[in-house]
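**Student:** pasting the sequence and the predicted coordinates here, then a few questions.
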Amino acid sequence: MTIVNSTSISPLRQRLIDDMNMRHFGRDTQRNYLRDVARFASWLGRPPDKAAGEDLRRFQIEQSDAGMAAPTMNSIVSALRFFFTFTLDRPDLARKLYRIKHPRKLPVVLSREEVARLLNATTCLKHQAALSVAYGAGLRVAEVSMLKVRDVDSERMLLRVERGKGGQYRNAMLSDDLLGLLRQWWKVGYRQGELHRDGWLFPGQHYLKPISTRQLHRVVVEAAQAASITKRVGPHTLRHSFATHLLEDGIDIRIIQTLLGHAKLDNTAFYTKVATRTIRAVTSPLDKLAMFIPGAGTPDG
């Protein structure tokens, strides 16, 4: 998925783009990697393929001293590691880059009642259907944006995600209610000329282009405001809520891992920290002592 006009860029930049395209990197990932490599090149003051190990060390030290947040620095490290390992074939330099450990914030999760309020607060059927896919199938915002009409498999009750994170393909769940909503959207969108059988499931301003992730973020924020939800939310909040609610319903964590498309179980297990219904369902060993029930006696007798 090339995001830059190849006639206006250097051969080294084009090589990086080709390497990312070959691995089916998403549009946002490509843009971020190009930006971060360009940031390093600007700091270096010469082409990044002329960098030495000491340059990478000084770059990280200076960015840290300047107060760069750990998540931002780690994103730059990921971009530079890819650049040096694959584009330049210099894994020895990539090993000079270190990710910074930092406490991971708990994700914002909506209650089921808040999700219902948010979905009902959308201003049109297309937006309601798009956000319902994010929550009902647990998709990332970029995955929702890149869905096509043919990706809805009503026979097998699946959504085919062909542009997942890292270019991975997977099947997501398609519930009866979500299928019913998507059929409503198909009828309206087809009648209005927005939807076409070989086109995007959620077109943007022009039917040949998908709705942007930025637009979907704006839709979520505006719907949350209209629904009087004070939590700071975005499209990924619906994915967090999907995973947390499944966990609270007793769904096996490895099944949730598959539905989310997580490569590592640790990423899915993080939701156990916000699954409050699961916590409330556990009986404390203190309660089993029955010490403080009226008439049950005291520890001394």
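**Tutor:** Good, I have the coordinates.

**Student:** use CA for all of it now, contacts and neighbours both
**Tutor:** Will do.

**Student:** the longest helix along the chain packs against which elements?
**Tutor:** Assignment by DSSP state H gives helix 27-44 as the longest helix of the chain. Here helix 27-44 touches helix 11-22, helix 53-65, helix 70-82, going by 3 or more Cα pairs under 8 Å, 6 or more residues apart in numbering; DSSP states H and E.

**Student:** okay, one more to line up with it:
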Amino acid sequence: EALNLKFSDFQESDDGEFYDINILAKGGEYQTAYIAKSYIKADFERLLSINLPENYIFTSGCSDKPISRQNVYSLLARIYRKCGIVNKRGCHILRHSFAMNMVEKNTNLGVIQKALRHKKIQTTMIYADATGDMVKKEMKRVM
């Protein structure tokens, strides 16, 4: 879904702290994702200054078409190897990491569901599964 994002899909939120991202999701419906402006503002504005709003954000560099899924998988595989991450491929490890980071910070499961843009909470549970250490820590807290 992110590979087809255009600069025009990003709008500043009413509070000015986030970009609201309009994403064409599975099933052909639009959903909104959010990213804190502080994370990407400088890079986003620099890229927008040399691109048109209707241009894709992620390109192969030699055309105005979106980067292919295969190229993204290759790039991520190299990054994972450099980070010492083995036996993991594709983009979903990023979703799992994001969800687990939110779980570790005691984020409400409904908020995680909305952040991941899942329709069913059961899908979110696949991504946001408590670890044994998390269970032990919570048990200590309530005992």
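**Tutor:** The structure has been received and is ready for your questions. Keep in mind that this is a model prediction, so the values were computed, not measured.

**Student:** can you give me the TM-score here?
**Tutor:** Superposed pair, TM-score by TM-score structural alignment, normalised by the length of the second structure: 0.80. Supporting alignment: 140 aligned residues with a Cα RMSD of 2.6 Å.

**Student:** and the helices and strands packed on helix 27-44 of the first structure: which comes nearest Val133 of the first structure?
**Tutor:** With Cα to Cα, the closest approach to Val133 of the first structure among these belongs to helix 11-22: 26.6 Å.

**Student:** in the second structure, what residues pair with that closest one?
**Tutor:** Aligned using TM-score structural alignment, helix 11-22 of the first structure spans no residues in the second structure.

**Student:** picking up where we left off before, could I get the helices and strands packed on helix 27-44 of the first structure as JSON lines with mean neighbour count and distance to Leu286 of the first structure?
**Tutor:** Output for those, formatted as JSON lines (neighbours: other Cα atoms under 10 Å; distance: least, Cα to Cα, whole Å):
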{"stretch": "helix 11-22", "mean neighbour count": "17", "distance to Leu286 of the first structure": "55"}
{"stretch": "helix 53-65", "mean neighbour count": "14", "distance to Leu286 of the first structure": "46"}
{"stretch": "helix 70-82", "mean neighbour count": "19", "distance to Leu286 of the first structure": "40"}
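
**Student:** out of those, nearest to Gln215 of the first structure?
**Tutor:** Minimum separation from Gln215 of the first structure across those (Cα to Cα) falls at helix 70-82, 23.1 Å.

**Student:** the closest one: how far from the chain's middle?
**Tutor:** With Cα atoms, centre = their mean, to the nearest Å as the basis, helix 70-82 of the first structure stands 17 Å off its chain's centre.

**Student:** counterpart of the very next helix or strand once past it in the second structure, which residues?
**Tutor:** Counting by DSSP states H and E, the next helix or strand C-terminal to helix 70-82 of the first structure is helix 91-94. Aligned using TM-score structural alignment, helix 91-94 of the first structure spans no residues in the second structure.

**Student:** and helix 91-94 of the first structure, what's buried?
**Tutor:** Residues of helix 91-94 of the first structure classed as buried: Leu93, Ala94 (neighbour count, 16 or more other Cα atoms under 10 Å).

**Student:** same check on stretch 68-79 of the second structure?
**Tutor:** Val72, Leu76, Ala77.

**Student:** the residues you listed into a markdown table, with extra columns for distance to Lys119 of the second structure?
**Tutor:** As requested, the buried residues of stretch 68-79 of the second structure are exported to a markdown table (distance: Cα to Cα, whole Å):
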| residue | distance to Lys119 of the second structure |
| --- | --- |
| Val72 | 26 |
| Leu76 | 27 |
| Ala77 | 29 |
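
**Student:** Asp129 of the second structure -> the first structure?
**Tutor:** If you follow Asp129 of the second structure across to the first structure using TM-score structural alignment, you land on Lys273.

**Student:** what separation do you get for its match and Glu248 of the first structure?
**Tutor:** Going from Lys273 of the first structure to Glu248 of the first structure by Cα to Cα, to the nearest Å gives 11 Å.

**Student:** so for these two, which residue has more residues nearby?
**Tutor:** A direct count of neighbours by other Cα atoms under 10 Å for Lys273 of the first structure and Glu248 places Glu248 higher, at 19 against 12.

**Student:** and the residue lying closest to the more buried one once chain neighbours are set aside, what element?
**Tutor:** Nearest non-adjacent residue to Glu248 of the first structure, counting by Cα to Cα, 6 or more residues apart in numbering: Thr278, 5.0 Å away. Element membership of Thr278 of the first structure [criterion: DSSP H and E] is helix 276-281.
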